[in-house]
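**Q** make a model of this:
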Amino acid sequence: METGLKLKFVVVCALFLSSSCNSFQKKELSREQKMNQILKTIIPPTISKNKLIITDFGAVGDSLSDSKPAFDKVIQICKEQNGARIIVPPGVYLLRGPIHMVDNMSIDIQKGAKLIFSNEAKDYLPTVLTSWEGTFLYNYSPFIYAYQVKNVAIIGEGTIDGNAKDSFNLWHGKQKQSQELSRKMNHENVPIEKRQFGEGHFLRPQFIQFFECKNILIEGVTITNSPFWCVHFLKSENITARKVKFDAFNKNNDGFDPEYSKNVLIEDIDFNNADDNIAIKAGRDYEGRRIGLTSENIIIRNCRFKGLHGVVIGSEMSAGVQNVFVENCTYGGYCKRGIYLKSNPDRGGFIRDIYINNVVFGEVEDCFFVTSYYHGEGNGFETDIRNVFVDNLTCRSAANAGLVIQGYPTKKVRDIQFTNVKIDSCKTALSFTNVENIVFNDVVIGEAVKVPSSAK
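**A** Next up is the predicted model:
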């Protein structure tokens, strides 16, 4: 009998300890702990000590001579020598065609130097495998294109000029037919090798694209006059972008577009873009859901927003977006919307575990906006939007709305928490539809109400 009691006691203790251990292991990490874990995984590439000066290979910084042949030569040597730091000294260097990066290659555009690209579409042929608004296809080469390479960097205090204002920028009004064809091919799962665009079509190339790359650094440079999205991180990982300046006012001149990418640090950036400053994406519709490669572990901190929207998730996000941190950011000027999460029922996927902390905006149209019905279209694949934590968000003036959440009747936006939110003035304070479990802690929209007046 005594032995039986002892056995029961041991079993009970073991079960208790097991339960306690499991409970301890499942304890939720804080925002800071999650962010610090991600930061440990992001390590910029080492810049090669092998220096090659572009002018030694025939480049002339007179804004007239074609420096493309010189870049082709030096990139070949870089490949043969397993890496190099290609130095671009002061001057204006015209390139009649793209730069295709290789492993262990850095482009150091020094202060007073400018790379300016041809505005002739034929210079960016033959087509390359790329992506356009969330659909994989063959199109004109991005002006700087890194495909399946590792340890690459674009650094320096110089300028990269796409020279696209009076050329590619004008294609925006001609793109609709090809745009719709690309989406049709996506939905019908047309083999990618049959998705041939380029000549005869009007899909503008990205300016700088890292595609299936690892260990990326872009630092210090000024980016201007882009043909389409400025910097596209596509199916890439371990990315550091810092101290970049944007001066990009053409159509769809997003700043950074991480897509199907993970472990990304974007910090200390001066944005001035005609479109989204940062737009986090993860593929479009059927193709995005099929690929299923989540964009995740993205940290945005100490940036200054100016342009159309500050931080956007979507609208192409069908594989899902998670673990995004926006920390200690402010504004350099007007933004139409501050924080903008957008999807529609064509997308599917999810947006979850989004942390907004200590972010300040000045004048906006809408301060914080979530919609599951972007452009009022789509059906069959609602997006799951949940677990968004907004802490210390301040805005001086919202011409339209302070806080907006538009869920979908069959898939409500849920589990959103607002803490220490202050919006000084706005037309509409709150507009919430199809939402569930929205929590407010210390939220003031408009003038704070003080001690109530008493009867006289």
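
**Q** every contact and neighbour count from this point should use C-alpha atoms.
**A** Noted.

**Q** strands of the stretch 151-300 of the chain, residue ranges please.
**A** Ranges of strands within the stretch 151-300 of the chain are 159-161, 208-211, 214-219, 222-224, 231-234, 237-242, 245-247, 256-259, 262-267, 278-280, 295-301, based on DSSP state E, counting those that start in this stretch.

**Q** make TSV from those strands and add mean neighbour count to it.
**A** Output for those, formatted as TSV (neighbours: other C-alpha atoms under 10 Å):
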stretch	mean neighbour count
strand 159-161	23
strand 208-211	25
strand 214-219	23
strand 222-224	24
strand 231-234	25
strand 237-242	24
strand 245-247	23
strand 256-259	25
strand 262-267	24
strand 278-280	24
strand 295-301	24
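
**Q** can you tell which of those is closest to Asp391?
**A** The closest approach between Asp391 and any of the strands of the stretch 151-300 of the chain, judged by C-alpha to C-alpha, belongs to strand 295-301 at 14.3 Å.

**Q** so the closest one versus strand 262-267, what angle?
**A** Calculated by axes from the mean of the first three to the mean of the last three C-alpha atoms, to 10 degrees, strand 295-301 forms an angle of 10 degrees with strand 262-267.

**Q** by contact count, what packs against the next helix or strand after strand 295-301?
**A** Sequence order places strand 304-313 as the next helix or strand after strand 295-301, per DSSP states H and E. Contacts defined by 3 or more C-alpha pairs under 8 Å, 6 or more residues apart in numbering; DSSP states H and E place strand 304-313 against strand 278-280, strand 321-342.

**Q** check contacts around Cys426.
**A** By C-alpha atoms under 8 Å, 6 or more residues apart in numbering, the contact set of Cys426 is 397-402, 445-446.

**Q** what about the helix or strand it falls within, distance to the chain center?
**A** Secondary-structure element containing Cys426, defined by DSSP H and E: strand 413-433. Averaged C-alpha coordinates place strand 413-433 at 24 Å from its chain's average position (C-alpha atoms, centre = their mean, to the nearest Å).

**Q** please give the structure of this sequence too, so both can be compared:
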Amino acid sequence: MAKNTTSKTLKFLLWVSFLAAFAARGAAALPGNAHLLVAPGTLTENSVTVLWDKQPGAGKAVYELALNGKAVATTSKTNYTFSQLAPATAYAIQLRVKPENAGAARDFGTLKFKTAAKGKVYNVLDYGAKNDTAVVNTKAIQAAINACAAGGTVLIPKGTFVSGALFLKSNMTLRIEGMLKGSRAPDDYLPMILNRFEGWELTTYASLLNAGTLNRNGYTVSNLRITGGGTISGGGRRLGDAMTKAHGLRSRGRLICLLSCEDVSISHLTVTEPPCWTIHYIYSHNISCHDLAIVTKGIHNGDGIDPDSSTDSYIFNCTFDTGDDCIAIKSGKNPEGFAIGKPTRNVRITDCDFLRGHGISIGSEMSGGVSDVLVQDCKAGALLHGMQIKGTKDRGGYVRNVTVTDCQLRQITIFSAVNYNNDGAPAPEVPTFEQFVFRNIDLSEAAATEPAININGFKDPAHRLRNVTFSHILLPENAKVVINDAEQVKFTDVKAGSGAKPAYSVANSADILY
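**A** As a prediction, the model looks like this:
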């Protein structure tokens, strides 16, 4: 065990005691405190998706759902979609929880809502769109979108419909049952628009699907759904390379880009072949991304989902197979991101499967701050950096209040330096990384060649990584744990299946308890 000072140790133990007391109080009060809510953007004329908090200490709980008093389903997840509802009708959902080996189910919350009124369907075929890969349908599909009245649905039916940039609006649904295929011609994504990429506001090509305009002080599109069970396939690397050749690497559009939007749901789709990032939302609020298959193998900067200076994100039931970060939580870069100061807050990532990619990431552009992130009930394959929090000393801002629980991962990393995307002037202060909880995590398949846990703060003594707990972590045999530039870090029940503890390497750190 590393040596420590008495005063700092006492402060740390008091902090841990507070967390334990808070968790115990939360568990006792939880029935009736489930925070049952409608996932943003998911309430339609015939369906709704609901979310709730997991019961602490309940093990593999079973949740029972009833609709207007009639039992409908059970699930072990913390989300459920009700379908085949009647339009413009009031409903009440009752939720009960049956903890693992804990007897009868208990009431866990009630939620009342009313479905939307039935809206008109605007089939793009009626506006001249052709199921023909030789035809670019941008004008026809945009005409259907422009004609769509509030509460209506623009339908892309079975077949393949090629298009350039499309601009969605408030109070509509884009339902893709076939394939929306992005053109590979950069001119089909003009005019250039004000956007943000890699932390800076700049002009880029438009994306295949666009909503809103960049506005730091308000929302420009609301109540939007993109769904349908089909596929959105962009112009891929060929389009990205052509955009780069014309206007530079940072000029590329995305596959789906939300600018200053609120109450948006993107669901039940396969999304693939972006020119760079796949789903990117900036200065937005109440965004749901769920039941998506995101595939970007071979794409340069092929991130899956990037919440950027946005609040209240719900990402669940998604599968990622990406050429870069599966999820990258961002908030701007260096002086500009620090000055704008729009943090990303309240990100909930649950029940996702991360097959391949660079990581489940926070950063590296996090200069506006990131806080209150939950990663829960997720499974990750051989990601390059596993679950990672990353930045550089030049970023400024903070990452705090991150909880990772009940997951199967292969690596946990906290990096204070990256060897890319670090151009430009520094922010006026060094970032702060603090208050992270890693609990009930299976790291047993971690590679033996690298540390299973590798956590690093900043060299500045005032900006060490601090207040971090690891508890109930299953490691492989002969595992390594690296801690640099940190303080107040505690490891409890961190061991291999045989009971063997890992080899700890600790440098320039204090109050490290293991």
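
**Q** ok, back up a step: which of the strands of the stretch 151-300 of structure 1 sits closest to Lys184 of structure 1?
**A** Comparing the strands of the stretch 151-300 of structure 1 under C-alpha to C-alpha, the one sitting nearest is strand 256-259, at 20.3 Å.

**Q** how big's the offset between that closest one and structure 2?
**A** Between strand 256-259 of structure 1 and its aligned stretch in structure 2, the superposed structures give an average distance of 0.3 Å (mean C-alpha distance after the TM-score superposition for structure 1).

**Q** who touches that strand?
**A** By C-alpha under 8 Å, 6+ apart, the list of residues contacting strand 256-259 of structure 1 from outside reads 229-235, 277-283, 295.

**Q** ok, so of the residues you listed, who is nearest Thr330 of structure 1?
**A** Comparing every one of the contacts of strand 256-259 of structure 1 with Thr330 of structure 1 (C-alpha to C-alpha), the shortest separation belongs to Asn277, at 12.5 Å.

**Q** relative to Tyr145 of structure 1, how far out is that closest one?
**A** To Tyr145 of structure 1, Asn277 of structure 1 is 21 Å away according to C-alpha to C-alpha, to the nearest Å.

**Q** do Asp166 of structure 1 as well
**A** With C-alpha to C-alpha as the criterion, Asp166 of structure 1 and Tyr145 of structure 1 are 22 Å apart.

**Q** the more surrounded of those two?
**A** Neighbours of Asp166 of structure 1 and Tyr145, each counted by other C-alpha atoms under 10 Å, are more numerous for Tyr145; the result is 21 against 12.

**Q** which stretches of the stretch 351-456 of structure 1 form strands?
**A** For the stretch 351-456 of structure 1, the strands defined by DSSP E, counting those that start in this stretch cover 384-406, 413-433, 435-445.

**Q** without its sequence neighbours, what residue ends up closest to the aligned residue in structure 1 for Gly323 of structure 2?
**A** Per TM-score structural alignment, the equivalent position to Gly323 of structure 2 in structure 1 is Ala274. Setting aside the residues directly before and after it, Ala274 of structure 1 is nearest to Phe249 in space (C-alpha to C-alpha, 6 or more residues apart in numbering), at 4.5 Å.

**Q** Arg290 of structure 1 -> structure 2?
**A** Arg290 of structure 1 is assigned Ala339 in structure 2 as its aligned equivalent, the criterion being TM-score structural alignment.

**Q** contacts only, for its match.
**A** When contacts are counted by C-alpha under 8 Å, 6+ apart, Ala339 of structure 2 touches Gly368.

**Q** returning to what we had before: of the contacts of Cys426 of structure 1, select the buried ones using a ChimeraX command.
**A** Buried residues within those, by 16 or more other C-alpha atoms under 10 Å, are selected in ChimeraX with:
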select :397,398,400,401,402,445,446
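
**Q** isn't Arg414 of structure 1 up against Asn387?
**A** Yes: in this structure, Arg414 of structure 1 sits in contact with Asn387. The criterion is C-alpha atoms under 8 Å, and the distance is 7.0 Å.

**Q** mind checking the SS state of Thr3 of structure 1?
**A** Going by DSSP: H, G, I helix; E, B strand; the rest coil, the secondary structure assigned to Thr3 of structure 1 is helix.

**Q** and it, what's its match in structure 2?
**A** Pairing criterion TM-score structural alignment: no partner of Thr3 of structure 1 within structure 2 is identified.

**Q** state the distance from the alignment partner in structure 2 of Asn215 of structure 1 to Asn123 of structure 2.
**A** Across the two structures, Asn215 of structure 1 finds its equivalent in Asp263 of structure 2, going by TM-score structural alignment. According to C-alpha to C-alpha, Asp263 of structure 2 and Asn123 of structure 2 sit 24 Å apart.

**Q** and for the closest residue to Glu450 of structure 2 other than its chain neighbours, the neighbour number?
**A** The spatially closest residue to Glu450 of structure 2, leaving aside those adjacent along the chain, is Lys480, at 7.3 Å (C-alpha to C-alpha, 6+ apart). Taking other C-alpha under 10 Å as the neighbour definition, Lys480 of structure 2 ends up with a count of 19.

**Q** who's in contact with Lys480 of structure 2?
**A** Lys480 of structure 2 makes contacts with 450-453, 502-505, as judged by C-alpha under 8 Å, 6+ apart.

**Q** any chance of these in JSON lines, plus distance to Lys114 of structure 2?
**A** As requested, the contacts of Lys480 of structure 2 are arranged in JSON lines below (distance: C-alpha to C-alpha, whole Å):
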{"residue": "Glu450", "distance to Lys114 of structure 2": "52"}
{"residue": "Pro451", "distance to Lys114 of structure 2": "51"}
{"residue": "Ala452", "distance to Lys114 of structure 2": "48"}
{"residue": "Ile453", "distance to Lys114 of structure 2": "47"}
{"residue": "Pro502", "distance to Lys114 of structure 2": "53"}
{"residue": "Ala503", "distance to Lys114 of structure 2": "56"}
{"residue": "Tyr504", "distance to Lys114 of structure 2": "55"}
{"residue": "Ser505", "distance to Lys114 of structure 2": "56"}
